[in-house]
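> Sequence and computational prediction follow.
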Amino acid sequence: MATDEASPLLRRGESPGIAGIKLPAAREFGEESRRLWKLAGPAIFTAICQYSLGALTQTFAGHVGELELAAVSVENSVIAGLAFGVMLGMGSALETLCGQAFGAGQLRMLGVYMQRSWVILFVTACCLLPIYIWAPPILSFFGEAHHISRAAGKFALWMIPQLFAYAMNFPIQKFLQAQRKVLVMTWISTGVLVIHAVASWLLILKFKWGLVGAAITLNTSWWLIVIGQLLYIFITTSDGAWSGFSWLAFRDLYGFVKLSLASAIMLCLEFWYLMVLVVITGLLPNPLVPVDAISICMNIQGWTTMISIGFNAAISVRVSNELGAGNARLAKFSVVVVSITSIAIGFVCMFVVLATRFYFPRLFTSSEAVAEETTRLAVLLAFTVLLNSLQPVLSGVAVGAGWQSLVAYINIGCYYILGLPLGIVLGFPLGLGVEGIWSGMVAGICLQTLILIVIICMTNWNKEAEEAETRVRRWGGTAVE
């Protein structure tokens, strides 16, 4: 089936034109950019809204006290961050399978894939429960200060409902994204964010419920998103992609788990990488101020990363849809357009961070010491924001093409064999502190990004389209003729 408005000439690898006259490259770039923004715009806004749930909770907690800010920051960055990475990674197998099945016209399989993912992610959530239950000793084992570990662990127990909301939410999102139904997620997430902001102010500050109020609002908000999306799918049947619950969800689980694990390993290695900064910073002398400062920086970095994650979702859908439909040239051209666009936005975000470095820290804390430390880290934050404008997009290409296993190995080498040890050496033996830790880890991101650029440039996209056809057939559909 056709997956976008591109002309048949473009799908065959030719530039569109009138009476045999080819259009300029700028026109073709503009058309592809429009298709990408149609997906990326709502996806970015949805990602920002959902990320802002935790960020707003952290902001309100910061105005209660330094310990409360540290507790919410560590739980969000380490405990929930770990769970988020695992669940998103396991659910990201659907980006490959649903996207390529949709491109091949096999709508009936999308609902089955989503149900298989629910089964796998529910079991995964149960396996992650011990991390929430025994969070204090786990955090202490990795060197976090005892009083921060105890407060974060208490908050983690209250956040267990969020873990199971993740298990439902990520398969739903990939199911809807593959069909380009991103606006419905945007409207639901926007409405929930407004409710969350008001409820957080009431429970955390007005009623002075502190961390209890933070847990109630954050859990409720995530489940409202899940319920809203489910109601949309059940009521509309998603144009035939949802035909009800099926026992087929329990078939071929082994192969599905293998692809899910490859996706999880790839994305977890990326999500955890910068989150480790918070834990390592906790090993520094007098860690409360550095932990709060680095948490604020990661909060800002997370917000800007949501833009890249929106493009990650868009390019994953574009690549998987086009490969599933056999349109190798369009898949390749989409990668070029989204990379240029993301880098341009990255430069804008970097400039904004540098221009506001004396002001944005005070939005998150009333502590002058924390604000000054955050300002001092702003230059590193700005460079990280620029680098992360492209890196998630390249990962989206990998997911759309089904390269999860390859990228997982690249991530291990660049992040955990090079970047993390280098950061530890710079931060501790060389005495550069949090700046050294962060600088070493940025080196790992640079290397990973360069390797992915080389791989994408050397890719035979016609061969990738053939492999997508084989994948669709193997997972229960019939590829397009």
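Arrived safely. Everything numeric here is computed off the predicted structure, so don't read it as measured data.

> CA atoms for contacts and neighbours, from now on please.
Noted.

> Can you show me the helices along the stretch 101-250 of the chain?
108-133, 135-141, 146-158, 160-178, 182-200, 210-236 (DSSP state H, counting those that start in this stretch).

> wait, which of those is closest to Val370?
helix 146-158 (15.8 Å; C-alpha to C-alpha).

> Can you give me the buried ones in stretch 121-135?
Judged by neighbour count using 16 or more other C-alpha atoms under 10 Å, the buried positions of stretch 121-135 are 121-122, 124-125, 128-129, 131-133, 135.

> who touches it?
79, 83, 87, 90-91, 138, 149, 152-153, 156-157, 160, 163-164, 167-168 (C-alpha atoms under 8 Å, 6 or more residues apart in numbering).

> What count of nearby residues applies to Tyr166?
25 (other C-alpha atoms under 10 Å).

> Just send the buried residues of stretch 121-135 back as a markdown table, with distance to Pro421 too.
Shown next, in a markdown table, are these (distance: C-alpha to C-alpha, whole Å):
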| residue | distance to Pro421 |
| --- | --- |
| Leu121 | 32 |
| Phe122 | 34 |
| Thr124 | 29 |
| Ala125 | 30 |
| Leu128 | 26 |
| Leu129 | 29 |
| Ile131 | 24 |
| Tyr132 | 27 |
| Ile133 | 29 |
| Ala135 | 24 |
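
> Second structure for comparison follows:
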Amino acid sequence: MVCLEWWSFEFVVLCSGFLPKPQIETSVLNISLNTACFVYMIPFGLGAAVSTRVSNELGAGRPEAAKLAVRVVLCLTITGGIIVGTVLIFVRNIWGYAYSNEAEVVKYVAIMLPLLAISNMIDSIQSVLSGVARGCGWQKIGAFVNLGAFYVVGVPSGILLAFVFSIGGKGLWIGLTCGIFVQVVLLSIITLCTNWEKEEIKTKNRVFSSSFPTDIDARTIEKDNGENTKKRVFC
């Protein structure tokens, strides 16, 4: 799930090298990607937290608590996305100086940051929904969603906007934002249509059907004099 998304961002940066003024385009997109990674750590952490919480609650037989955790983390993520997006917009004219002294680069970064604020807001919601998918054991579904969202919609849209409509690096980033939006829509539909009671049953079945590796047997128990030592084997 994660690799399919990250590779699409790296691919877009590589595509920027074929644009007019490739040095400027590549520099700005690298700065944008670096900034996106920096601000993404907040929703990524919340996504990891909700993944653990949802899986634990479902395993404990508390589907309502799992639903509550999803709502709470979504509220936190949306609030954080609004705050981070606002900060990015306010610092757009000076943020580029953290990476370059070139006036053209700084000006281009100032144009990209509002787009970055929008994509971060959408990506924050995606991070939580992806965490829910991992917590419910939907990794395969999430991988197909990411594959379709980024490689059927996102990357082709970015290439079309950048090279056909001559929007440049902004077009590449807008294409990725479209991919993230599709990803959020699909994951939202899956989450809203989830029967949490059935997911609880599936989770319990996975837990009860799991077993220890077959190489754990009596041979792993060390024998001694048998005095003052008690060992237990859980199976």
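Arrived safely, thanks for sending. If you're wondering where the values come from, they're calculated on a predicted model, not measured in any experiment.

> Buried deepest among the helices of the stretch 101-250 of structure 1, which one?
Burial of the helices of the stretch 101-250 of structure 1 is given as mean neighbour count (mean count of other C-alpha atoms under 10 Å); helix 160-178 ranks first at a mean of 24.

> now it: which residue numbers in structure 2?
Using TM-score structural alignment, none of the residues of structure 2 align to helix 160-178 of structure 1.

> element containing the residue most central in space within structure 1, please.
With distances taken as C-alpha atoms, centre = their mean, Ile309 lies nearest the centre of structure 1, 5.3 Å away. Here Ile309 of structure 1, judged by DSSP states H and E, is contained in helix 288-324.

> according to the alignment, that helix goes to what range in structure 2?
Residue span in structure 2 matched to helix 288-324 of structure 1, by TM-score structural alignment: 23-59.

> swap in stretch 228-244 of structure 1?
Going by TM-score structural alignment: stretch 228-244 of structure 1 matches no residues.

> Over to stretch 111-124 of structure 1?
Taking TM-score structural alignment, stretch 111-124 of structure 1 hits no residues over in structure 2.

> tell me the secondary structure for Gly476 of structure 1?
Under DSSP: H, G, I helix; E, B strand; the rest coil, Gly476 of structure 1 falls in the coil class.

> what's the burial count for it?
If we define neighbours as other C-alpha under 10 Å, then Gly476 of structure 1 has 13 of them.

> To which residue of structure 2 is it aligned?
Under TM-score structural alignment, Gly476 of structure 1 pairs with Ser211 in structure 2.

> Equivalent analysis for Leu354 of structure 1, please.
Aligned partner of Leu354 of structure 1 by TM-score structural alignment: Ile89.

> tell me the secondary structure for Cys349 of structure 1?
Strictly by three-state DSSP, Cys349 of structure 1 counts as helix.

> and Ile189 of structure 2, what pairs with it in structure 1?
So, by TM-score structural alignment, Ile189 of structure 2 is matched to Val454.

> Now do the contacts for its match.
Contacts of Val454 of structure 1 (C-alpha under 8 Å, 6+ apart): none.

> To Leu426 of structure 1, which of the helices of the stretch 101-250 of structure 1 lies closest?
Per C-alpha to C-alpha, nearest to Leu426 of structure 1 of the helices of the stretch 101-250 of structure 1: helix 135-141, 22.0 Å.

> which residues in structure 2 does the closest one match up with?
So helix 135-141 of structure 1 sits over no part of structure 2, by TM-score structural alignment.

> and Gly80 of structure 2, how many neighbours?
17.

> and it, what pairs with it in structure 1?
Going residue by residue (TM-score structural alignment), Gly80 of structure 2 aligns to Ile345.

> I'd say its match and Ser389 touch.
Yes. Using C-alpha atoms under 8 Å, Ile345 of structure 1 is in contact with Ser389, at 7.2 Å.

> ok, back up a step: the match of helix 288-324 of structure 1: average distance to aligned residues in structure 1?
On superposition with structure 1, the average gap between stretch 23-59 of structure 2 and its aligned counterparts reaches 0.8 Å (mean C-alpha distance after the TM-score superposition for structure 1).
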